[in-house]
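Trainee: Any chance you could fold what I've pasted below:
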Amino acid sequence: MDKNDLPLTFLGKKLEFPPVELANDDGLLAVGGDLSPERLLLAYKNGVFPWFNEDALILWWSPDPRMVLFPKEIKISKSMRKILRENTFSLTQNTCFDQVLDHCAKVERKGQDGTWITPEMNKAYKELFHRGLAKSFEVWEEGQLVGGLYGVDLGHVFCGESMFSLKPNASKFAFIKLARLCLEQNYRLIDCQVYTEHLASLGATPIPRSRFIQILKS
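Mentor: Below you'll find the model as predicted:
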């Protein structure tokens, strides 16, 4: 039987997810449940993440292949090297998580109508931050917040969630700085979830989900 013909798992109150191998060809694994910190942390530890539209059921995904960046493989263009040398931007960590998240929710993205960072998601990740499980990286120019990213930190894998730029190259700057920090601290990889040309240009690459889960569990 084709995996796409199998019924989706509907989650209840019990904190559990089906095996990721049961995800359909698009990576959809389960529906429902909640966005409690406990469930979110369980999801990320098992290679699962939420992604859904407002006023819809919570959808849980585990795509195969998985887009990741191995920190040592970060690609830095000549133009970005110049920006890094000239200190065009400065970087802080965890100084204004709420603002970064709010900007990620509001920024317009090519090919997207609206945002997947619903009010429910917004509240959930802010709670993760207050519990020390999520982090933000902020990019500044002349005292103004111009870019950044946030994600869930598992200690050996950083699960990137979203980034934004109000000035050209600001999110690239944040991502490069994140990769360098992860390399220094011996993180195995940065989870980028799904393929985009932007991430590929920075060195991210798709790997089999099975390999991703193996690294995640190591």
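
Trainee: Every contact and neighbour count from this point should use C-alpha atoms.
Mentor: Noted.

Trainee: now the strands for the chain?
Mentor: Assigned by DSSP state E, the chain shows strands spanning 9-11, 28-32, 49-50, 59-61, 66-69, 90-93, 134-141, 144-153, 157-165, 189-193, 205-207.

Trainee: distance between the fifth one and the chain's centre?
Mentor: Right, the one you point to is strand 66-69. Chain-centre distance of strand 66-69: 10 Å, with C-alpha atoms, centre = their mean, to the nearest Å.

Trainee: circling back to that earlier point, export the strands of the chain as JSON lines, with columns for distance to residue 22.
Mentor: Output for the strands of the chain, formatted as JSON lines (distance: least, C-alpha to C-alpha, whole Å):
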{"stretch": "strand 9-11", "distance to residue 22": "9"}
{"stretch": "strand 28-32", "distance to residue 22": "6"}
{"stretch": "strand 49-50", "distance to residue 22": "15"}
{"stretch": "strand 59-61", "distance to residue 22": "11"}
{"stretch": "strand 66-69", "distance to residue 22": "15"}
{"stretch": "strand 90-93", "distance to residue 22": "37"}
{"stretch": "strand 134-141", "distance to residue 22": "27"}
{"stretch": "strand 144-153", "distance to residue 22": "24"}
{"stretch": "strand 157-165", "distance to residue 22": "21"}
{"stretch": "strand 189-193", "distance to residue 22": "17"}
{"stretch": "strand 205-207", "distance to residue 22": "18"}
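
Trainee: To compare against the first, here's the next sequence to fold:
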Amino acid sequence: MPRSPIPLLSADPDSPFPATERALVEPDGLLATGGDLSPARLLNAYRHGIFPWYSEGQPILWWSPDPRNVFATDGVHLSSKFRRQMRHCDWTLRADTAFAEVIAACADTPRPGQDGTWITDDMFAAYREMHRLGHAHSIEVFAGDRLVGGIYGLAIGRMFFGESMFSSESGGSKIALAGLAKLLCGWGWPWIDAQVENAHTRSLGSRLMPRASFVSEVGRLANEPAPAGSWSERVGAMAASELF
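Mentor: Predicted coordinates:
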């Protein structure tokens, strides 16, 4: 049987990943395969600028693309028309009150050019466990008691790694992203990792950062102390109109 061109991870969740500069150019950023989605493995991966991304039926695939797509927390762009519309919006934002619902909605939301979802049952379980342990968080957008948008990801130190966002009503994901960025900027967190660029993130102000710079930034920020207190208590119920 031909040897795999990418390294197979050890069964030990504490074993190191290959250096990110060893990632393939095509497909961009594919670094390793195998392993598991244990909290120790996931934290190790994200601390080194690596994330899992695979579909049902595939082995676990680990990625570190070059360049990396990021949002500056003070640089999310929303059009003037959208801002005018949202100034009279009665939606509210909360944090960590509906994490499972947000990730389930992200899994169920159709994406242009994407057949099915990469949020497999194992991924769903892994990130719910990360949430239980206090590493994964969600920002939720509510119209009354109805969830209309959200975003979730991992927070390590003062670095936020965005995983996915959704809208069930127009503008829901934009409000979630803008709310997250405003909160993080106020806390002194400079970046939101958006992983791979697409037309939607580009329209919202994402930028490309060389992988080496991104990994250096993550190494610095992930080792800084995170603010104390639960996200739900710190965020409370933020009026969406306050963002504009």
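
Trainee: distance from the longest helix seen in structure 1 to structure 2 after superposition?
Mentor: Identified as the longest helix of structure 1 according to DSSP state H is helix 170-184. On superposition with structure 2, the mean distance recorded for helix 170-184 of structure 1 (mean C-alpha distance after the TM-score superposition for structure 1) is 0.5 Å.

Trainee: quick one on the thing from earlier: residue 114 of structure 1 is nearest to which of the strands of structure 1?
Mentor: Closest to residue 114 of structure 1 of the strands of structure 1 is strand 157-165 (C-alpha to C-alpha; 14.1 Å).

Trainee: Trace residue 155 of structure 1 over to structure 2, please.
Mentor: Superposed on structure 2 with TM-score structural alignment, residue 155 of structure 1 falls opposite residue 157.

Trainee: Tally up the residues packed near that match, please.
Mentor: The tally of other residues near residue 157 of structure 2 (other C-alpha atoms under 10 Å) stands at 19.

Trainee: wait, doesn't it sit right on residue 221?
Mentor: Yes: using C-alpha atoms under 8 Å, residue 157 of structure 2 is in contact with residue 221, at 6.0 Å.

Trainee: re the thing from before, could I get the strands of structure 1 as CSV with distance to residue 43 of structure 1 and mean neighbour count?
Mentor: Listed next are those as CSV, based on distance: least, C-alpha to C-alpha, whole Å; neighbours: other C-alpha atoms under 10 Å:
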stretch, distance to residue 43 of structure 1, mean neighbour count
strand 9-11, 12, 16
strand 28-32, 11, 21
strand 49-50, 6, 22
strand 59-61, 8, 21
strand 66-69, 15, 24
strand 90-93, 24, 16
strand 134-141, 14, 24
strand 144-153, 11, 23
strand 157-165, 11, 22
strand 189-193, 13, 23
strand 205-207, 19, 17
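
Trainee: and residue 234 of structure 2, how many neighbours?
Mentor: 13.

Trainee: scratch that, residue 208 of structure 1
Mentor: Residue 208 of structure 1: 12 neighbours (other C-alpha under 10 Å).

Trainee: ok, residue 12 of structure 1 - how many residues close by?
Mentor: The local packing of residue 12 of structure 1 (other C-alpha under 10 Å) involves 12 other residues.

Trainee: What residues does the counterpart of it in structure 2 make contact with?
Mentor: Residue 12 of structure 1 maps onto residue 10 in structure 2, with residues paired by TM-score structural alignment. Residues in contact with residue 10 of structure 2 (C-alpha atoms under 8 Å, 6 or more residues apart in numbering) are 34, 35.

Trainee: Counting neighbours, what do you get for the aligned residue in structure 1 for residue 174 of structure 2?
Mentor: Residue 174 of structure 2 maps onto residue 172 in structure 1, with residues paired by TM-score structural alignment. Residue 172 of structure 1 has 22 neighbouring residues, counting by other C-alpha under 10 Å.

Trainee: Stretch 61-71 of structure 2 corresponds to what range in structure 1?
Mentor: Stretch 61-71 of structure 2 maps onto residues 59-69 of structure 1, going by TM-score structural alignment.

Trainee: likewise stretch 203-214 of structure 2?
Mentor: With TM-score structural alignment as the criterion, stretch 203-214 of structure 2 aligns to 201-212.

Trainee: and if you look at stretch 119-138 of structure 2?
Mentor: The aligned range for stretch 119-138 of structure 2 is 117-136, by TM-score structural alignment.

Trainee: buried sites along that stretch?
Mentor: For stretch 117-136 of structure 1, a neighbour-count test (16 or more other C-alpha atoms under 10 Å) marks 117-118, 121-122, 124-126, 128-129, 133-136 as buried.

Trainee: What of stretch 71-90 of structure 1?
Mentor: Counting neighbours by 16+ other C-alpha under 10 Å, one finds that the buried residues in stretch 71-90 of structure 1 are 71, 74, 75, 76, 80, 84, 89, 90.

Trainee: which outside residues touch that stretch?
Mentor: With C-alpha under 8 Å, 6+ apart as the test, stretch 71-90 of structure 1 has contacts from 139-141, 169-170, 173, 176, 179-180, 182-183, 187-190, 201-204.

Trainee: Can you say which of the strands of structure 1 is nearest to residue 105 of structure 1?
Mentor: With C-alpha to C-alpha as the measure, strand 157-165 is the member of those nearest residue 105 of structure 1 (8.7 Å).
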